[in-house]
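**Student:** sequence unknown, structure follows:
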């Protein structure tokens, strides 16, 4: 009758051992989960070092994690591996050229005047554009010509007048129109034209030796004298006193400019 008691006692002991193992595993897993959760939460919390602590420890705050910025600042915020990359045009401007200490020799001035005439139909005409034009707005021209951008041996002439919205209204391509023209009369606009413009006036006259020379050209659309006579202009046209701001205080327009006659054939 009592033969089953030993088996019952052994199975009861086995159940107790199994229950103890399960309880131990459950308790261990619970505490391990709490520990892992606490470590993950600590990683999401920003660690900031106050100014006082930084000054005492001598360590700078960690900059490896980018700061949070507003949406309006995203485009202006420089971050990532290309944060130090700069592609602005004004960074290509070379060092300023040194101004002359004395006036350039006459032969250099004559060479500069001859070079200017190669890009003008006549004396006083707006210069032509010596490069291809892809102008969507005046800002495309002003990107280089507003400040007289100089890159290596290439120099963009600085604008000598106030900024206007349509540069090609006066400055046309040197190679002619950029559109195909089927009419022969349009392809040769100068045929049958007997107009002859002014030639270069020459150097300005002086009232007496040592007096400031007169201005040998018209001043219309030439309000910024330093665009041609400053350090960025041709060597033969540079002035030795760029620090003086009011040019017409000493240099007056030559009266003979208004008395010239257009030469006709």
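**Tutor:** It's in. Please read these numbers as outputs of a predicted model, since none were measured by experiment.
**Student:** contacts and neighbour counts: CA atoms only from here.
**Tutor:** OK.
**Student:** longest helix in the protein, please.
**Tutor:** For the chain, the longest helix by residue count, based on DSSP state H, is helix 4-44.
**Student:** tell me which other helices or strands that one touches.
**Tutor:** When contacts are defined as 3 or more CA pairs under 8 Å, 6 or more residues apart in numbering; DSSP states H and E, helix 4-44 packs onto no helix or strand at all.
**Student:** putting a second one here so we can go through both:
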């Protein structure tokens, strides 16, 4: 009798476990189907090419930002989705030099991202397509965010200041400093020295990146054309963090030193204006 009781109890436990697993799978499918929110690993490029590289892609439904690791570099952008129609926009990437084979995979993946215009769910994976052509497959990522990401200080810091008549941009990674004075001007590129990169990293370190989106601008002249509309974006390990708009020349105190350093690194024309 005791043996029968234990056997029945074991069946009940396994049944509950199976039910919980089924519910979790159903929830995961629903979440993927509704908004693609979450982190995924690319399992296939094209219709038949298995992926040996560790390619990842993460969708943040709250901010409509997409980010990930493309085999050698980190990337970030925005996306729009409606009724399984998707558009991945404004992709930017770090510019680390890659081996030829890795570069080929990375280029194919990044091109596939920009070409994707719809998706479907098949066998617990997302299949991204351009119309009916299969571009790549991705499955939910069960690895922690720190696993297999680029661990070599890869980071992008970008500052923009925009009005109806002007445009200023500075974008820095560990290799280069890029600046642009207007929408029609040619982008200027100079090398980023180790000292400057170390300084930028030290200025980013104390900043609560997750709180950037909640920073309160100290003044709001940009709301009525009294100042250029400024934004700061920081990308670390494929994660994108961005401030709300603030006045060019008067950043929130939490990022003031970093913004001033960025402007000091650019050509004289792009430096901070009082």
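**Tutor:** Here it is on my side, so go on. Worth saying up front: this structure is predicted, and the values here are computed from it rather than measured.
**Student:** and the TM-score between them?
**Tutor:** Once the chains are laid over each other, their TM-score by TM-score structural alignment, normalised by the length of structure 1 reads 0.22; 108 aligned residues with a CA RMSD of 6.9 Å.
**Student:** residue 265 of structure 2 - nearest residue in space that isn't next to it in sequence?
**Tutor:** residue 177 (7.5 Å; CA to CA, 6 or more residues apart in numbering).
**Student:** pretty sure that neighbour is touching residue 191, no?
**Tutor:** Yes - counting by CA atoms under 8 Å, residue 177 of structure 2 does reach residue 191; the two are 5.9 Å apart.
**Student:** settle it for me: which of these two has more neighbours?
**Tutor:** residue 177 (22 against 13; other CA atoms under 10 Å).
**Student:** pretty sure that one is in a strand, no?
**Tutor:** Yes - the assignment for residue 177 of structure 2, made by DSSP: H, G, I helix; E, B strand; the rest coil, places it in a strand.
**Student:** mind listing what's buried along stretch 121-137 of structure 2?
**Tutor:** Buried positions in stretch 121-137 of structure 2, judged by neighbour count with 16 or more other CA atoms under 10 Å: 121, 125, 126, 127, 128, 129, 130, 134, 135, 136, 137.
**Student:** show residues contacting that stretch.
**Tutor:** 29, 32-33, 42-47, 109, 112, 115-120, 138-140 (CA atoms under 8 Å, 6 or more residues apart in numbering).
**Student:** do you know how far residue 161 of structure 2 is from residue 93 of structure 2?
**Tutor:** Using CA to CA, to the nearest Å, one gets 20 Å for the distance from residue 161 of structure 2 to residue 93 of structure 2.
**Student:** actually residue 9 of structure 2, sorry about that
**Tutor:** Applying CA to CA, the value for residue 9 of structure 2 to residue 93 of structure 2 is 54 Å.
**Student:** what's the following helix or strand after the helix or strand where residue 112 of structure 1 lies?
**Tutor:** For residue 112 of structure 1, the enclosing helix or strand under DSSP states H and E is helix 106-117. As assigned by DSSP H and E, the chain's next helix or strand after helix 106-117 of structure 1 is helix 138-145.
**Student:** check which residues of that following helix are buried.
**Tutor:** Buried, per 16+ other CA under 10 Å, within helix 138-145 of structure 1: 139, 141, 142, 144, 145.
**Student:** need those in JSON lines (columns: distance to residue 21 of structure 1).
**Tutor:** Formatted as JSON lines, the buried residues of helix 138-145 of structure 1 follow (distance: CA to CA, whole Å):
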{"residue": "139", "distance to residue 21 of structure 1": "80"}
{"residue": "141", "distance to residue 21 of structure 1": "83"}
{"residue": "142", "distance to residue 21 of structure 1": "82"}
{"residue": "144", "distance to residue 21 of structure 1": "81"}
{"residue": "145", "distance to residue 21 of structure 1": "85"}
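**Student:** and those residues, which is closest to residue 112 of structure 1?
**Tutor:** In terms of CA to CA, no member of the buried residues of helix 138-145 of structure 1 lies closer to residue 112 of structure 1 than residue 145, at 19.3 Å.
**Student:** name the helices or strands packed onto the helix or strand hosting residue 5 of structure 2?
**Tutor:** Assigned by DSSP H and E, residue 5 of structure 2 belongs to helix 2-35. When contacts are defined as 3+ CA pairs under 8 Å, 6+ apart, helix 2-35 of structure 2 packs onto strand 118-122.
**Student:** next helix or strand past the strand it packs on?
**Tutor:** Moving toward the C-terminus from strand 118-122 of structure 2, the next helix or strand (DSSP H and E) is strand 125-130.
**Student:** what's the angle between that following strand and strand 118-122?
**Tutor:** Put simply, strand 125-130 of structure 2 runs at 150 degrees to strand 118-122, going by axes from the mean of the first three to the mean of the last three CA atoms, to 10 degrees.
**Student:** tilt between the following helix or strand past strand 125-130 of structure 2 and strand 125-130?
**Tutor:** For strand 125-130 of structure 2, the succeeding helix or strand toward the C-terminus, using DSSP H and E, is strand 133-140. With the same axes, to 10 degrees applied, the angle from strand 133-140 of structure 2 to strand 125-130 works out at 150 degrees.
**Student:** and the angle from strand 133-140 of structure 2 to helix 2-35?
**Tutor:** Using the same axes, to 10 degrees: strand 133-140 of structure 2 against helix 2-35 is 130 degrees.
**Student:** helices or strands next to the next helix or strand after strand 133-140 of structure 2 in the packing?
**Tutor:** Going down the chain from strand 133-140 of structure 2, the next helix or strand is strand 155-162, by DSSP H and E. Packed against strand 155-162 of structure 2 by the contact rule (3+ CA pairs under 8 Å, 6+ apart) you find strand 167-172, strand 229-236.
**Student:** now the ones you listed in JSON lines, with distance to residue 22 of structure 2 and mean neighbour count?
**Tutor:** Formatted as JSON lines, these follow (distance: least, CA to CA, whole Å; neighbours: other CA atoms under 10 Å):
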{"stretch": "strand 167-172", "distance to residue 22 of structure 2": "46", "mean neighbour count": "22"}
{"stretch": "strand 229-236", "distance to residue 22 of structure 2": "35", "mean neighbour count": "21"}
